[in-house]
Each structure stands twice: as structure tokens, then as C-alpha cells.
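Undergrad: whatever this is, show me its structure:
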Amino acid sequence: MRIKKSISKNSISYSIIENVRDINGKSTTRVIEALGNEQEIREKQPGVDSEEWARQYAMKLTEEQKRQRELSIIKLNAEKLIDADKQRSFNVGYLFLQSLYYQLGLSKMTQDIQSKYKF
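TA: Here you go, the predicted structure:
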């Protein structure tokens, strides 16, 4: 994460942004947090340079994000037996398409075509 410094005629605004990739794979930026203008930051953090405070805050958020993304190891016991009468996984991916199939009336349409043309 990094800071974005927007300079206008009357003030300087700070935001924390992050580089991300969109669905098509293109690189773009996303605003994580708008910190406010220079005067607001000075009021919240008196005696501290607003740009330096924004950089430190961005570094802190980056470290928190890295900690959340840490690799976690899941330990499995290969010797433990799975009960034969318990189902552990369910395939329900077709339910969404099935509801669309009946809502659009495709079932009736296919039955009409089959009866008309005698496949």
C-alpha cells in the first residue's frame, strides 16, 4: 500500500491506495482509505508532519495485511478412518442452473419440441 497525494489550489489531500489486478488482468489502483486533507491530519495528529504520518500509517496497514495473508498449515492424519455412512461433500452447483431452467420455461419448450418431432 502507498499514499496518494492530491494537490489542489487550497489544500493537499491524502489517501491510501493499493495496486490490484482487475478481472481482465489489467493493473489498477483501489482506494483503501481516504485520510483527509493536510489540515484535518494536523488536527488529529498535532506536532507531526502530515505526509510522514500518512506514510507510517500506510506501512502499518501493509504489515497488518501481510500478517493476515500468512501461510497456514493444516495438519491431516492419514491414518484416521472416515466413517462409511457419513457424507462429507455435496454437489449443489447445478441448483442455480436448474432454477433458471424452470423459471424460463425451457422444460415445457423442450417437451413440446420432443412431442412435435418424435425424436
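Undergrad: going forward, measure contacts and count neighbours with C-alpha atoms only.
TA: OK.
Undergrad: so which strand or helix has Tyr57?
TA: helix 50-68 (DSSP states H and E).
Undergrad: buried sites along that helix?
TA: 50-51, 54-55, 57-58, 61 (16 or more other C-alpha atoms under 10 Å).
Undergrad: for that helix, packing partners?
TA: strand 2-7, strand 12-21, helix 38-44 (3 or more C-alpha pairs under 8 Å, 6 or more residues apart in numbering; DSSP states H and E).
Undergrad: please provide the structure for the following sequence as well, for comparison with the first:
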Amino acid sequence: MSDSTTDAEPAFEIAARPQRRYTRGAGVEYVGGTVFSLVPDPPSADEELVALAERVLDGDAYDYGDWLDLPMALYSVHDRGTGDVFRVSVRDGAVELHVLPETDPAGLRALYRRLCDSSDREWHVERRTDDE
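TA: The predicted model follows:
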């Protein structure tokens, strides 16, 4: 399922939460869930979006880490104000907000606002849900 909005203030309604699955070999896996893709207009290169995301995350509002050696930017983010924890990735010209089981919309909205305030672009928000 996919939804798209260009509202000035998207609701960030979480349609499906991921379920944690614990396996012996792989550790924790997440099955299903919701991802919000924040797509800038005009488009930006991934490198520019990584720099923007890191500028916002470096502020006082967040604790974050990028401890995995991946070919793309992937951060685990804790919003100090809302207490929300979620993942942020950058790929294919979008900043993606990955909902975790305890994530609430307030933390997602706060990051969206900060990205908007820190850039001179319009942002389109697309929501994808996965039931399996």
C-alpha cells in the first residue's frame, strides 16, 4: 500500500507497525511495517540529503548512530523531546523514516519539520505499508 501527500503538515499516521522476530542466526528482524519517504522538490542527490539529515540530527534534539557498514546512510534515531525511536535512511533521492514497534507520529513529525526548516525545498511525503 502506498499513500502520497503534499500537505504542509502530514499526519504521519502509522497504518501498520512492524513485528519483531527473533532468530538464532540473524538476531532481530522486523516483519511488516510503515515507511515514510520524504522526497524533496526540486530533487536532490543522495549526498546532499545525507548532509542535510546529519545537520538536523546533529542538533540538540537527537541522539543517533550509524554503526553499520552499509552502502547507504542508515541511522538509528532517538528524539529526546518525544522519546520516539525510529530509523532514518537516505536512498534514491529520498529521506526515509522507518517506523519501529514503539514509534509514535510525534517524533516523525518533528523530524519532518526540522528538515523543512533546514532546507529551501518543498517535501512530498509518501507512505508505504507492508503487512508481511
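Undergrad: what's the TM-score for these two chains?
TA: TM-score for the superposed chains, counting by TM-score structural alignment, normalised by the length of structure 1: 0.22, backed by 46 aligned residues with a C-alpha RMSD of 5.0 Å.
Undergrad: returning to that earlier point: tell me which residues are up against whatever helix or strand comes next after the helix holding Tyr57 of structure 1.
TA: For helix 50-68 of structure 1, the following helix or strand on the C-terminal side (DSSP H and E) is helix 94-103. The contact list for helix 94-103 of structure 1 (C-alpha atoms under 8 Å, 6 or more residues apart in numbering) reads Ser107.
Undergrad: was I right to think Asp4 of structure 1 contacts Asn19?
TA: Just to correct that, residue 4 of structure 1 is Lys rather than Asp. No: Lys4 of structure 1 lies out of contact with Asn19 (C-alpha atoms under 8 Å); the separation is 11.7 Å.
Undergrad: neighbour-wise, which of the two wins?
TA: Lys4 (18 against 12; other C-alpha atoms under 10 Å).
Undergrad: now for that one: which residues touch it?
TA: Going by C-alpha under 8 Å, 6+ apart, Lys4 of structure 1 touches 14-17.
Undergrad: swap in Leu38 of structure 2?
TA: 94-97, 112, 123-126.
Undergrad: after the helix or strand where it lies, which helix or strand is next?
TA: For Leu38 of structure 2, the host element (DSSP H and E) is strand 33-41. Downstream of strand 33-41 of structure 2, the first helix or strand assigned by DSSP H and E is helix 46-57.
Undergrad: can you pull out the strands in structure 2?
TA: For structure 2, applying DSSP state E gives strands covering 2-5, 19-23, 27-31, 33-41, 62-65, 73-79, 85-91, 94-99, 122-130.
Undergrad: now do the buried residues in the fifth one.
TA: Taking 16+ other C-alpha under 10 Å as the neighbour-count basis, strand 62-65 of structure 2 is seen to contain the buried residues 62, 64.
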